[in-house]
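Enquirer: can you look at this prediction? I've put the sequence above it.
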Amino acid sequence: MTGRLWTLAAALVFAGSMAAAQQAAFIQIEAQRSLSRAEDRVRDYASYLSDVNGFSLGGGWYGIALGPFPPEEAAARLRQLRAAGQIPGDSYVEEPNRYRQRFFPVGAGAVVPQSPDAPSEAQQGTGESSESAPEAPAPADETPREARASEAQLNRAEREELQIALEWAGHYQGPIDAAFGRGTRSAMSEWQSANGEEVTGILTTRQRAALIGQYNAVLEGLDLQVVEDREAGVRVAIPLGVVEKDAASSPFVRYEPTGDLPARVLLISQPGDRDTMNGLYEIMQTLEIVPEGGERSRRADGFTLTGQSGRIVSHTEARLTDGAVKGFTLIWPVGDEERRARVLDEMQQSFAPVPGRVLDPATVAEEEQAIDLVAGLRVRQPRATASGFYVDRSGAVVTALGAVEGCGRVTLDDSHEARVAAQDADLGAAVLVPVARLAPRQVAAFRMDPPRLKSEVAVSGYSFGGVLPAPTLTFGSLEDVRGLSGEENLKRLALAAEPGDAGGPVLDTGGGVLGMLLPRDAGGRQLPEQVSFAADAEALQSLVSEAGLSVGRADLGGELTPEDLTRRASDMTVLVSCWE
């Protein structure tokens, strides 16, 4: 749509601009729809920056800008202030003729750029300057009759685009139907009044150009262009002012940010059928670029994925066409919704698959291959992981409390949602209950009688998070049935555990659970590498009972073979993940 809007603007633009306007420049840093909000923000900036101005931009918008400066100085200051983090990253240099009446500093008038022949302040002081005339509505470039005649030459798309621009400016709430009825004429009158024009209800050629210019001002600096990426076989509008083509790795061609704005674009291109498309739909939902909060929809011939986190907003569209899946993803920072929505609309309007061209499935960037990457894109990772173990047949789990505190959500084995049902801060343990009932192959049987000191024990856990597909067993010995300070609910072990083992079951050689391994940093003490502690089985049983569950007790049978012990431990141990 931008291509059409800019074409319309070019066709309507009023020829000629003042030479004096080229002698100065401003740094546009913010725009607000509310004057009171703009006044608050301009005072905030003025508290630590100099040369701060507040302007009416027309169309109900108010801008905050620094200046005026010579153009070269404005560009240099823009870079300096953005690098120092004193102004927003999307600030840009703007010409003074963009600005209208000035509301800050209080009492300041409109900006009138000084031409080379204009009298200096000293000359003005001697009375050599002419008196300034009161501001009047801008003269119309066409009579109402001429304006109506030029308006009649507009095609349907151009008329709809004017209605869209009037809607954006806050003057029109009717349907976008290209019919200039009472509602559209009223909106045109409101726009003319708000912009200091003679109110006729019919926009002249110059006024139509000005309206479209205001509507497109939000896209300035983005350099939105329709690109035909022959590698992907996709044609779509891309904001080349903020992204550039980086790399291709099937099924994506990536456009990465070039400056301070962390925007990204992915082009999707993969040969295949509906199964291929459905597989891509599932895979993309595991990526960091598709946050979990958002709507998902899948159709017979395509899908849409949206997501929003505290940092980004993501939108993906893909469709099945001519034996290939083609689409795009737009990733944009949170807090810049107007520009994001406009860019997304332009991409949606311009998107078209290029027949006969598709990204080669063998296209893989070797340096980007890693277990946590898909085609160079990072897979969404949990904030923290720990081990846990099943304690009843419905899938309830005991784990380390620290692993599940402050989590947005908790999962078991990456796929089953769970909630905290009980916790004991002194013991450092928590009981998790799955949202949907599970059917574990093995559950813990707690050993309540005092074990023999120096007897062999083993801890089962996901030592390295989810890197390995199954838990590992680490062997050691029971050194004491109390903690270092005589705590009755702890057992001291001689065992070199990994951080990921925390929360896992500590077993005797018969497969009975003696307790739960605690994190090594519990209590903030630095202990020798071989020293670990476990929460006592009896204390854990009390916590599980508090959650309304019952646990089994281990019989005092003989020792299990190493293979059987490993199988038993593996079947009861679960990966616990904490997500934002």
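Expert: Alright, I've got the coordinates. Residues are numbered from 1 along each chain as shown.

Enquirer: CA atoms for contacts and neighbours, from now on please.
Expert: Noted.

Enquirer: other residues contacting stretch 571-580?
Expert: By CA atoms under 8 Å, 6 or more residues apart in numbering, the surrounding residues in contact with stretch 571-580 are 381-390, 399, 403-404, 407-414, 440-444, 460-462, 465-466, 471, 504-505.

Enquirer: now the buried members of those residues.
Expert: Buried residues within the contacts of stretch 571-580, defined by neighbour count using 16 or more other CA atoms under 10 Å: 381-382, 384-390, 399, 403-404, 409-413, 440, 442-444, 460-462, 465-466, 471, 504-505.

Enquirer: the residues you listed in helices, which ones?
Expert: By the criterion of DSSP state H, membership of these in helices covers no residue at all.

Enquirer: now, those that are in strands?
Expert: Counting by DSSP state E, these place 384-390, 399, 409-412, 460-461, 505 in strands.

Enquirer: leaving out sequence neighbours, find the closest residue to H315.
Expert: T306 (4.5 Å; CA to CA, 6 or more residues apart in numbering).

Enquirer: that neighbour: which element?
Expert: T306 belongs to strand 302-308 when elements are defined using DSSP states H and E.

Enquirer: what separates that strand from the chain centre, distance-wise?
Expert: Between the centre of strand 302-308 and the centre of its chain there are 13 Å (CA atoms, centre = their mean, to the nearest Å).

Enquirer: contacts for the helix or strand following that strand, please.
Expert: Per DSSP H and E, strand 302-308 leads on to strand 312-321 as the next helix or strand towards the C-terminus. The set of residues that contact strand 312-321 without belonging to it, under CA under 8 Å, 6+ apart, is 268, 273-274, 277, 289-291, 301-308, 325-334, 353.

Enquirer: flag every buried residue along the helix or strand harbouring G63.
Expert: With the criterion set as DSSP H and E, the secondary-structure element containing G63 is strand 61-69. The neighbour-count criterion (16+ other CA under 10 Å) identifies 61-69 as the buried residues of strand 61-69.

Enquirer: use this one as the comparison:
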Amino acid sequence: MTKQFAFALATGLLPIVASVPATSVVALLSAGPAAAQQATNSQAVRWIQVEAQPTLGQAEARARAYAGRLEGVSGFRIGGNWYAIVLGPYTERAADVQLRNLKNAGLIPQDSFIAFSNQFRQQYWPVGESTLAAAPIEEPAAPAVETAPEQQTETVAVVPATPTEPVIVIQEETKREALASERALDRDARKALQVGLQWEGFYTSAIDGAFGPGTRRSMAAWQADKGYDPTGVLTTRQRAVLLDNYQSVLEALGMAPYEDQTAGLAMAIPAGMVEFDRYEAPFVHFKTKDDNDVQLVMISQTGDQNTLFGLYDILQTLEIVPTGGPRERGKNGFTIEGEDDKITSFTQVKLVDGTVKGFTLVWPKGDDKRRNLALRDMKASFASLGSQALADDAGLDASTQSLDLVSGLEIRTPERSRSGFYVDGAGRILTTIQAVQSCARVSINDEFDANVVATDDALGLALLEPATAQAPISFATFLAAEPRLKSDVAVAGFSYEGRLSAPSLTYGTLSELTGLNGESELSRLTLAALPGDAGGPVLDAGGSVMGMLLPAGGTSGRTLPADTNFAMDAGTVAEFLAANGVATNTTDSVTSVDPVELNTKAADMTVLVSCWN
């Protein structure tokens, strides 16, 4: 049920409007048990149920809070092991009037309703009393409530619209009156106000319930922002507004405890945003509600430190874990934070009870306040329920298997991948400019990053330098002699853009030593290359580099036969490299090696160049 006004009541943030004077109750009770019983028997008894709590402890705390503010608070156990908090008893007419008055005044939740005695079981509040036998209040009185200025919490006028149905009008407090009502707040209520101010972004100090200069400044800033007089002391109504905003967010999140015995873990989850979907080991998948784009994945598997470290690496390949953000790995756990232009992601995993357990929360970018509120409770409440963990095959029989998925989660993939090759012993790499255009990051073989240090748009060439020192097994030896027309050639490249772990050799023929328009720096090849091969070395039969394969269609706007490709010749490539400080190895020898050796040479020098955004 909605509790936003009840929350304000429980922390003392709304005033008391006693529509039924204590003298009325005393008068009825003083008639003795017989009179009370007679009244009960002669009229239909009604109660106003304002809340229900799932545990006795919570219910007692809420009943105690209501009893400090309203008359006639009782608590009864009801069906389903719930504990109701009620006001009464009343006659039927009195209950209807009082329900309307208290709702209008904002003193009870708007979903409060009329309840009946036969719905109640054991009474738990007040302790040791039995109010089921009490005589019902026949008619709420409606006098004006006035107190001395020194004690006044709020000026309340009760103006009867008719002789039997009063209308309550609440006026704003002065600063002096606000201070007086504030003094009635207990420490928890004061802390709740600081939490609300912190949520609104006006308070950054400790939540201690002490209203010092920092709290006063934050109150004044909040008042100014909301158009109130910035006195630094919140009135009763302002306190209610502040916590009503905070409480409405809590209700939208629906933070609730969640236990999964199959996965052996427990934590609070934003049940208003996500709900359980399926198991797909080692993950417990939750699906988003109402297209809010919030995603939750719990993690549970049997394992040791090696399992933990392996998971740390795997998670960082997933789309739900953006690359930007801090990472911290210890011997018994890790955290990963990620952020891009669409989402923010937080992952926490621990090695506990012989298992690896944790969670990843994904939240839309720009909704940091709600995300931080949910994440705070999730991190604080996360717990292992023992050695129980998801079976290694849990849910996998019904899952969708794909190279782009890890247990139902998409693997982060590059925007494009092309080929390149080492050109010197320092690990510098030549590739096509197409491979590295507009990239936030360039990786080599998915193992290390590289920086673009030189490009030539006209030639379509790009020179890369590894971000960390590399010592390649082999690098290119360029053919200085003119190759023989119609000779056999091979292109080494990652034809399938990294799906295969090693480069492929695509065989073809050197068909022409110029481009279609007579370009001297180009060679025309007849072979069936794929987009991923672009940037790869073109090799002669002995493994010497004759040039670099250009992207298909790069030399004209025409559609050419599928087996027509072009390479930038070795001489032009060597000139580009020399102009950028790379000394190349060359040879005039035209030899031939067996296919196995050729394949080894190609594999040792050719690399996968990936563009990430």
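Expert: Good, I have the coordinates. Computed from a predicted structure; not experimentally measured.

Enquirer: picking that back up, need the counterpart of the residue nearest to H315 of structure 1 in structure 2.
Expert: T306 of structure 1 maps onto E337 in structure 2 when the alignment is built from TM-score structural alignment.

Enquirer: now Q28 of structure 1
Expert: Aligned counterpart of Q28 of structure 1 in structure 2: none (TM-score structural alignment).

Enquirer: how close does Q28 of structure 1 get to P262 of structure 1?
Expert: Between Q28 of structure 1 and P262 of structure 1 the distance, using CA to CA, to the nearest Å, works out to 19 Å.

Enquirer: which one's more surrounded, those two?
Expert: Counted by other CA atoms under 10 Å, Q28 of structure 1 and P262 do not tie: Q28 has more neighbours, with 21 against 17.

Enquirer: list the contacts for that one?
Expert: Remark: with contacts taken as CA under 8 Å, 6+ apart, Q28 of structure 1 is in contact with 63-66, 91-94.

Enquirer: try it again with 7 Å
Expert: For Q28 of structure 1, the set of contacting residues under the criterion of CA atoms under 7 Å, 6 or more residues apart in numbering consists of 64-66, 91-94.

Enquirer: contact partners for the match of T306 of structure 1?
Expert: E337 of structure 2 sits next to 325-327, 345-347 when contact means CA under 7 Å, 6+ apart.

Enquirer: then D273 of structure 1?
Expert: Listed by CA under 7 Å, 6+ apart, the contact set of D273 of structure 1 reads 323-324.

Enquirer: what's the counterpart of it in structure 2?
Expert: Under the alignment (TM-score structural alignment), D273 of structure 1 pairs with D304 of structure 2.

Enquirer: which parts of the stretch 151-300 of structure 2 are strands?
Expert: If DSSP state E, counting those that start in this stretch is used as the criterion, the strands of the stretch 151-300 of structure 2 fall at 156-160, 166-170, 255-260, 265-270, 274-280, 283-288, 295-302.

Enquirer: so which of those gets nearest T559 of structure 2?
Expert: Closest approach to T559 of structure 2 among the strands of the stretch 151-300 of structure 2 (CA to CA): strand 295-302, 44.6 Å.

Enquirer: and the closest one against structure 1, how far off on average?
Expert: Using mean CA distance after the TM-score superposition for structure 1, strand 295-302 of structure 2 ends up 1.1 Å from its aligned counterpart in structure 1, as a mean over the superposed pairs.

Enquirer: what does that strand contact?
Expert: For strand 295-302 of structure 2, using CA under 7 Å, 6+ apart, the contacting residues are 263, 274, 282-288, 354-363, 389-391.

Enquirer: which among the residues you listed count as buried?
Expert: By the neighbour-count criterion of 16+ other CA under 10 Å, the contacts of strand 295-302 of structure 2 include these buried positions: 263, 274, 282-288, 355-363, 389-391.

Enquirer: which one's the longest helix in structure 2?
Expert: Identified as the longest helix of structure 2 according to DSSP H is helix 236-253.

Enquirer: distance of L530 of structure 2 from A481 of structure 2?
Expert: Summarising the geometry, the distance separating L530 of structure 2 from A481 of structure 2, computed by CA to CA, is 28 Å.

Enquirer: so between those two, which is more surrounded?
Expert: L530 (19 against 14).

Enquirer: give the contact list for the more buried one.
Expert: Going by CA under 7 Å, 6+ apart, L530 of structure 2 touches S495.

Enquirer: repeat that for 8 Å
Expert: For L530 of structure 2, the contact set (CA under 8 Å, 6+ apart) comprises 495-496.

Enquirer: and what of P134 of structure 1?
Expert: Applying CA under 8 Å, 6+ apart, we find P134 of structure 1 in contact with no residue.

Enquirer: state the distance from the match of D273 of structure 1 to A67 of structure 2.
Expert: Here the distance between D304 of structure 2 and A67 of structure 2 works out to 53 Å (CA to CA).

Enquirer: repeat that for Q348 of structure 2.
Expert: Distance from Q348 of structure 2 to A67 of structure 2, counting by CA to CA: 42 Å.

Enquirer: circling back to that earlier point, let me know the closest of the buried residues of strand 61-69 of structure 1 to E160 of structure 1.
Expert: Closest to E160 of structure 1, out of all of these and judged by CA to CA, is W61, at 22.0 Å.

Enquirer: what do we get in structure 2 for that closest one?
Expert: In structure 2, no residue is paired with W61 of structure 1, using TM-score structural alignment.

Enquirer: alright, I will stop here.
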